[in-house]
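Chemist: Let's see this in three dimensions:
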Amino acid sequence: MNLSGFLLNLLISAGAVLVVMLIALGLAVRRGRHDGIDAVWGLGFAVIALVTLAVSDGDLVTRLVVTGLTVVWGVRLAVHIHRRNHGRPEDPRYVALMGRATGNPVWYAFRKIYLIQGVIMWFVSMPVQAAQYETGAFGLLGWLGVLVWLVGLGFEAVGDQQLARFKADPGNRGKIMDRGLWRYTRHPNYFGDACVWWGLYLVACQHWIGALTVLSPVVMTAFLTKGTGKALTEKNMANRPGFAEYVKRTSGFFPLPPRTGGSR
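Modeler: The predicted model follows:
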């Protein structure tokens, strides 16, 4: 691996992330709302992968595979979130956050929304960047990573589609989604997201420097389970009728057969 090239790539990708976040901030100020950053989240990872592809010098197959996997995941997520938010009011999270703004609201939004998400994006993407500097041939560990990625994308995409179809039916208003993949895990989309990043990490593990980026999927999984993913979602749903019973019979994250009684 070209270690000096990889370290330089980290600086270049940081600059690319900053540009993406500044563009997102400018569009948000023009629109008067900040929930567009949720769609930019996936696109930002795609930009990092493409920038790294352009400047890296590792095995071509590995570079193309990692970039392709990251772009497919990022674009799918961005399109899904854009469709979900289109025509709806501003996300209450950002309304509440901007309601606490002090000083210049644009500078406040940059620090509290865009800069934080940009730093996390850059850190989580390290396996994608490291993998593209591996000079060895794409091997068994790489294919295992692709398999884990496929499982993750399947759970995420199918789960999102099932939930969207459920919410589109007026007869389901006020009900808890407990069908399809949601019968086996309360968060198939977040579980799938975690698998995607562990899969990309496995591809990076074909070199020992890539293996050192393990904190990247760990941080992503922590956000999905303890941060703005599962924990926040369930906090907002805690008072919904039937949710307590759903929690008792359904796994919180890893897919498992539903229990017939008692708590898990």
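Chemist: alpha carbons only for contacts and neighbour counts from here, please
Modeler: Fine.
Chemist: Just give me the neighbour total for Leu212.
Modeler: When neighbours are defined as other Cα atoms under 10 Å, Leu212 has 15 of them.
Chemist: Secondary structure element for Leu200, which one?
Modeler: helix 188-204 (DSSP states H and E).
Chemist: Tell me the span between the first and last residue of stretch 208-217.
Modeler: This stretch, stretch 208-217, spans 16 Å end to end (Cα to Cα, to the nearest Å).
Chemist: Can you mark which positions in that stretch are buried?
Modeler: 209-211, 213-214, 216-217 (16 or more other Cα atoms under 10 Å).
Chemist: With adjacent residues omitted, what lies nearest to Gly229?
Modeler: Once flanking residues are discounted, Gly229 sits nearest to Phe223: 6.2 Å by Cα to Cα, 6 or more residues apart in numbering.
Chemist: Distance from the chain centre to the helix or strand hosting that neighbour, please.
Modeler: Per DSSP H and E, Phe223 falls inside helix 215-226. A distance of 10 Å separates the centroid of the chain from that of helix 215-226, by Cα atoms, centre = their mean, to the nearest Å.
Chemist: and for comparison, fold this next one:
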Amino acid sequence: MTSLTGSTAATLSGTVAPPTVQAALLGSVVQIATLSAVWLRYTSVASCIPDPRGCWHDPWARQVLITLTICLSLWLLSLRTIRSKGTSDPSIVDRLWSILPWLYCWHWYGSAPTPRGLLLATLASIWGLRLTANFARKGGFSGGEDYRWAEIRTWPGFDRGWEVFNLLFICGFQQLVILAFSSPAAAAASSDVPLNALDAAATALYLLLLAGEATADRQMMRFQTEKYRRLRAKEPLGAEFGRGFLCSGLWRYSRHPNYFCEVAIWWAFYLFSLAAGLPLVNWTISGAAFLTCLFVLPHASLDVTEVLSSRKYPQYAEYQATVSRFFPLPPLPAGERAPMRPVDAVLIGWFCVGLAVTFFVDIEAVLVQRPDLYGLDAAHTPLWPPEPCVRAVRWWSAADPLMHARPVWFRAAIWVEVLVQAPFYAVAIYAFVRQRSWVRVPAVVYATVLLTIMPIVLAEQYFGPHASRRPLLVTAVYGAYVLMPVLLLVRVWSVDVFPSTPLAKRKAAGLAGGEAAAPAARRVRSPARKRA
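Modeler: Predicted structure coming up:
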């Protein structure tokens, strides 16, 4: 993509070694196969296999066939640039990113008009028109290959497998992802559930995130326009523009606030499928999930963008050390962040698992009062937790009868987990990622509560009326709820849980965050690049 504001030459080495072309192609195949399996299993697409002509009368299946045709057409169209440029140019895919979703939504609304379908088509159009206008202002429609594809083309091995990568990932998988994250509108088109409070909440969240994305884009456009104006006029850049990249406004809390809002917008869009009456976890979730992966996985869009920024700007490494990569968070003071200890990574993983177990599994014990009637009537079938989680609890109850019996004291313990432990998990994830020593007191309280409850639970498992017939298995699972609190207590034993390291000392030691050490670190990890 040609930028109308200007461009900065890359003068430093990158920070992330690229994947092999074999890994990239395998990832594309796996992702396409997963999406296809979901659609074949849970949608009307499966009926297209014996009779493709019959699918033309089904709005969703018809759109899938149209999108597959678009994938092939875009690939063939990208090949037309070989003669003039020597390489194919898939940038037309980027130019359609903000156009196709709202066209899909209007197609489904036109096929089965409903108030919710009209709402979704309108919201998608607002998003698409704004993003298209912003893309045009940056020069996205003025020609030229997108800078990310130009970068990926230089990765080792991609010159040989480029056209296969172009077909599978750029023209194939990305088009299927666009269709997937638009799919809640297809689900809404087939629903007769009237508009409700969840529609209103999802609309408000969608518009809030849209405003956030517009604000981030506007701040970046103003910064780049002024920076290159000063460069062309040979005026002093000053500290802000001399740095080369934006780190104020929303960019102070996330290195990619526009990407965060973009991904979150389509998670808000997914909520409309729930408002339309679909289960909490339904087939349309694949779109938002795969879109998230498209941005945040290793070597995905965020990594490619950051590699290029780190080559242009010497101070970008310090920005990376103090500002959250994706989720908006308060920035760290410069020079206070030390490398994460292995034990901290283990504890963060434990906190994430604890959150998931609490709200997807254990909460079933207090929300489902009569497990034997679950699924038989609405009074005993709450919206949460999802049905697969309830089935998992039933499976585990064979080894842990306490989960099925759920006496009063056990339900009280689960409420303590929901109201005390789960909030701590969320707070602790933030504190350990951002290295905040104030986590010590809540960590001690959490560990003490858990170490008080677990002996009671284990005693019931071994000796009580609901004793397990598989005590070794139960011990192996519940033992983690004893060992991890002990590990946490040991970790926060010192009052200064995360001692700060002076910036000058870290520079001298060559640790991350110092400008003097950062370029050398980048060069060590960077792959060899071809010379033109």
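Chemist: now for the residue nearest to Gly229 of structure 1: what does it line up with in structure 2?
Modeler: Mapped onto structure 2 by TM-score structural alignment, Phe223 of structure 1 lines up with Leu294.
Chemist: mind checking how far its match is from Gln31 of structure 2?
Modeler: 10 Å.
Chemist: before we move on, what about Pro113 of structure 2?
Modeler: In terms of Cα to Cα, Pro113 of structure 2 sits 32 Å off from Gln31 of structure 2.
Chemist: Equivalent analysis for Leu74 of structure 2, please.
Modeler: With Cα to Cα as the criterion, Leu74 of structure 2 and Gln31 of structure 2 are 19 Å apart.
Chemist: And Gln461 of structure 2, by the same measure?
Modeler: Where Gln31 of structure 2 is concerned, Gln461 of structure 2 sits at a distance of 42 Å (Cα to Cα).
Chemist: Have a look at those two and say which one is more surrounded.
Modeler: More neighbours surround Gln461 than the other of Gln461 of structure 2 and Gln31, with 22 against 19 (other Cα under 10 Å).
Chemist: what does the helix or strand hosting that one correspond to over in structure 1?
Modeler: Using DSSP H and E, the element containing Gln461 of structure 2 is helix 440-463. Per TM-score structural alignment, helix 440-463 of structure 2 has no counterpart in structure 1.
Chemist: elements contacting the next helix or strand after that helix?
Modeler: Next along the chain after helix 440-463 of structure 2, taking DSSP H and E as the criterion, comes helix 471-478. Applying 3 or more Cα pairs under 8 Å, 6 or more residues apart in numbering; DSSP states H and E, we find helix 471-478 of structure 2 packed against helix 440-463.
Chemist: Output the contacting helices and strands for the helix it packs on.
Modeler: helix 422-434, helix 471-478, helix 480-491.
Chemist: Show me how far that helix is from its chain's centre.
Modeler: Relative to its chain's centre, helix 440-463 of structure 2 lies at 33 Å (Cα atoms, centre = their mean).
Chemist: list the buried ones in it?
Modeler: Quick answer for helix 440-463 of structure 2 (16+ other Cα under 10 Å): 440, 442-444, 446-447, 449-451, 454, 457-458, 461-462.
Chemist: ok and that helix relative to helix 471-478, angle-wise?
Modeler: 170 degrees (axes from the mean of the first three to the mean of the last three Cα atoms, to 10 degrees).
Chemist: What's the local residue count around the alignment partner in structure 1 of Ser91 of structure 2?
Modeler: Applying TM-score structural alignment, one finds that Ser91 of structure 2 aligns to Asp35 in structure 1. Asp35 of structure 1 is flanked by 21 other residues according to other Cα under 10 Å.
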